[in-house]
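Novice: just coords:
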C-alpha cells in the first residue's frame, strides 16, 4: 500500500504506515526534503505541475508504483479520517483502509454539496468556461460511454472533489487511463500555457469532475470518509466568495482556501 501525501512545501507529515509524502513539481524545485518522494523520476509530468497540481503525483504513481496493491492520494492539508477533525490521530490507518477495501472498490472524501447550484454551474462560475466545454467535447467524441455519467455529474449538486481517492491497483489504472486520456486531449485544444492566476491550475480543477464520471460509468462501489484537515477553514469567507461567484460574475474569483 502506498498513500501519497502530495505537498508543494516542507510540512508536518504524519508518520503512519503506508503513507508517503511526495513533493509535487520536484523538477521545478531547487531541493526536496529528505524522506520525500520526487515526482520527476521515472516516467513523469513533474514540470507541468503549475497546470496539473497534485495530478503530477498521480501520474508518477501510475507508472512508478505498479507493484503496490493499493494506491491512494491525500494532501498535506487533507486526509481521510474516522471523523471530521484537525487531529492527525484521526487519520485512517493502514488496517482500516484494508478493511474498507474489502467491502467497496473506492474510498473517497465526503461529497461536497453546493445546495443552490449544479456542479456544472459551480465550475463555470468559478473558472474559465472554455476548458469545461472542451472536456465535454472530448468525452463525447473519444469516450462516449462516459458522456451520460458526465452529464449526470454536471447536473448534480454533489461531487467528490480534491482528486483524493484510495483504491486497488487495477481500479487505479482504469481511473487514471480515463482521466489522463481526457486531460491530454483537452491540453491539445486549449491555450493553457497562456492562462494566468488560478486558471493556470486548469487540469487540477477539470479532473475533479472526472472522478464521479468514472465511478458511475464503471458502477464502482465506494465509501465516503470525513476529512482530517491540518488547517481550519474560514467558512464565512468561503461562503461569501461562493455567493459572489454565483451572483456577481465579474468579481475577482477566489476558489481555494
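Specialist: Good, I have the coordinates. Small disclaimer: the values here were computed from a predicted structure and weren't measured. Numbers count the residues shown, from 1 in each chain.
Novice: rest of the way, CA atoms for contacts and neighbours
Specialist: Noted.
Novice: can you give me the strands for the stretch 51-200 of the chain?
Specialist: 70-75, 78-80, 106-109, 112-113, 158-159, 165-168 (DSSP state E, counting those that start in this stretch).
Novice: can I get those strands in CSV with distance to residue 232?
Specialist: Formatted as CSV, these follow (distance: least, CA to CA, whole Å):
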stretch, distance to residue 232
strand 70-75, 14
strand 78-80, 11
strand 106-109, 17
strand 112-113, 17
strand 158-159, 21
strand 165-168, 21
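Novice: can you pull out the helices in the stretch 101-250 of the chain?
Specialist: Ranges of helices in the stretch 101-250 of the chain, per DSSP state H, counting those that start in this stretch, are 119-126, 129-142, 147-155, 169-187, 202-207, 211-217, 235-247.
Novice: deepest-packed of these, please.
Specialist: Mean neighbours per residue, mean count of other CA atoms under 10 Å, is largest over the helices of the stretch 101-250 of the chain for helix 202-207, with a mean of 22.
Novice: can you list contacts of that helix?
Specialist: 51, 52, 53, 54, 55, 131, 132, 135, 163, 179, 183, 192 (CA atoms under 8 Å, 6 or more residues apart in numbering).
Novice: the residue nearest in space to the middle of the chain: what's it in contact with?
Specialist: When CA atoms, centre = their mean is applied to the chain, the residue found nearest the centroid is residue 163 (1.3 Å). Contacts here follow CA under 8 Å, 6+ apart; on that basis residue 163 touches 54, 55, 73, 204, 207, 208, 211.
Novice: here comes the other one, which I'd like you to weigh against the first:
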C-alpha cells in the first residue's frame, strides 16, 4: 500500500529560485536539492527536449523548494514568521495577454508551453 508522503494544499508558491538565508541553511537546501536533481538527470533522456523544455530542472527546483520549506516550518527548524517576501521587478517585458491565454490553454486543454512570455 502506498502512503501519502506529501499533500499539496497550497494555492501559492515561492518561485524564481531566489532566496536569502543563512549559509548553513542554504548548504542544507542545496545538498537536498542537488541530490534530487542529479538522480533525475540519470533518469531523464534530454535528447528529445527543446531548449525551452530542457529548463525543466529549474522549474522542478522552483516547485520543490516549497516542499523543503514546508518541511522545515512543520519540523520547527524555521519559524513561519521568519519567511518573508520582498519586492522584485522583472527586468524584461512580459506579455501578460500571451502568458494568461497560454496558462488557460494549458489548464483546460493540456497545451504545453513552448516558450517564455
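Specialist: Structure received. Keep in mind that this is a model prediction, so the values were computed, not measured.
Novice: where does the TM-score land?
Specialist: In this superposition the chains share a TM-score of 0.79, using TM-score structural alignment, normalised by the length of structure 2; 107 aligned residues with a CA RMSD of 2.0 Å.
Novice: ok so, going back, quick one: which of the contacts of residue 163 of structure 1 is nearest residue 229 of structure 1?
Specialist: residue 73 (14.3 Å; CA to CA).
Novice: next, count neighbours for the closest one.
Specialist: 29 (other CA atoms under 10 Å).
Novice: for residue 23 of structure 1, same thing?
Specialist: Residues near residue 23 of structure 1, counting by other CA under 10 Å: 26.
Novice: quick one, which of the strands of the stretch 51-200 of structure 1 is nearest to residue 219 of structure 1?
Specialist: strand 106-109 (10.9 Å).
Novice: Provide the aligned range in structure 2 for the closest one.
Specialist: Aligned using TM-score structural alignment, strand 106-109 of structure 1 spans no residues in structure 2.
Novice: what residues does that strand touch?
Specialist: By CA under 8 Å, 6+ apart, strand 106-109 of structure 1 touches 80, 100-101, 160-161, 164-168, 220-227.
Novice: just the buried residues of those residues.
Specialist: 80, 101, 160-161, 164-168, 222, 225-227 (16 or more other CA atoms under 10 Å).
Novice: residue contacts, the counterpart of residue 179 of structure 1 in structure 2?
Specialist: Aligned counterpart of residue 179 of structure 1 in structure 2: residue 33 (TM-score structural alignment). If you count contacts by CA under 8 Å, 6+ apart, residue 33 of structure 2 has them with 61, 65.
Novice: 7 Å instead?
Specialist: Under the criterion of CA atoms under 7 Å, 6 or more residues apart in numbering, residue 33 of structure 2 has no neighbours.
Novice: so residue 99 of structure 2 touches residue 116, yeah?
Specialist: No - the criterion here is CA atoms under 7 Å, and residue 99 of structure 2 misses it with residue 116 at 8.2 Å.
Novice: in terms of helix, strand or coil, where does residue 21 of structure 1 fall?
Specialist: Following DSSP: H, G, I helix; E, B strand; the rest coil, the label given to residue 21 of structure 1 is strand.
Novice: what is the burial count for it?
Specialist: 28.
Novice: quick one: closest of the strands of the stretch 51-200 of structure 1 to residue 95 of structure 1.
Specialist: Closest among these, once you apply CA to CA, is strand 70-75, at 12.2 Å.
Novice: in terms of secondary structure, what does the closest one contact?
Specialist: Contact analysis of strand 70-75 of structure 1 by 3 or more CA pairs under 7 Å, 6 or more residues apart in numbering; DSSP states H and E lists strand 2-7, strand 165-168, helix 169-187 as its packing neighbours.
Novice: against structure 2, where does the second one fall?
Specialist: Mapped onto structure 2 using TM-score structural alignment, strand 165-168 of structure 1 covers residues 19-22.
Novice: next one: that stretch to chain centre, how far?
Specialist: 16 Å (CA atoms, centre = their mean, to the nearest Å).
Novice: before we move on, back to that, okay, the contacts of helix 202-207 of structure 1 in CSV with distance to residue 113 of structure 1 next?
Specialist: Shown next, in CSV, are these (distance: CA to CA, whole Å):
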residue, distance to residue 113 of structure 1
51, 26
52, 24
53, 23
54, 22
55, 23
131, 23
132, 20
135, 22
163, 16
179, 22
183, 25
192, 28
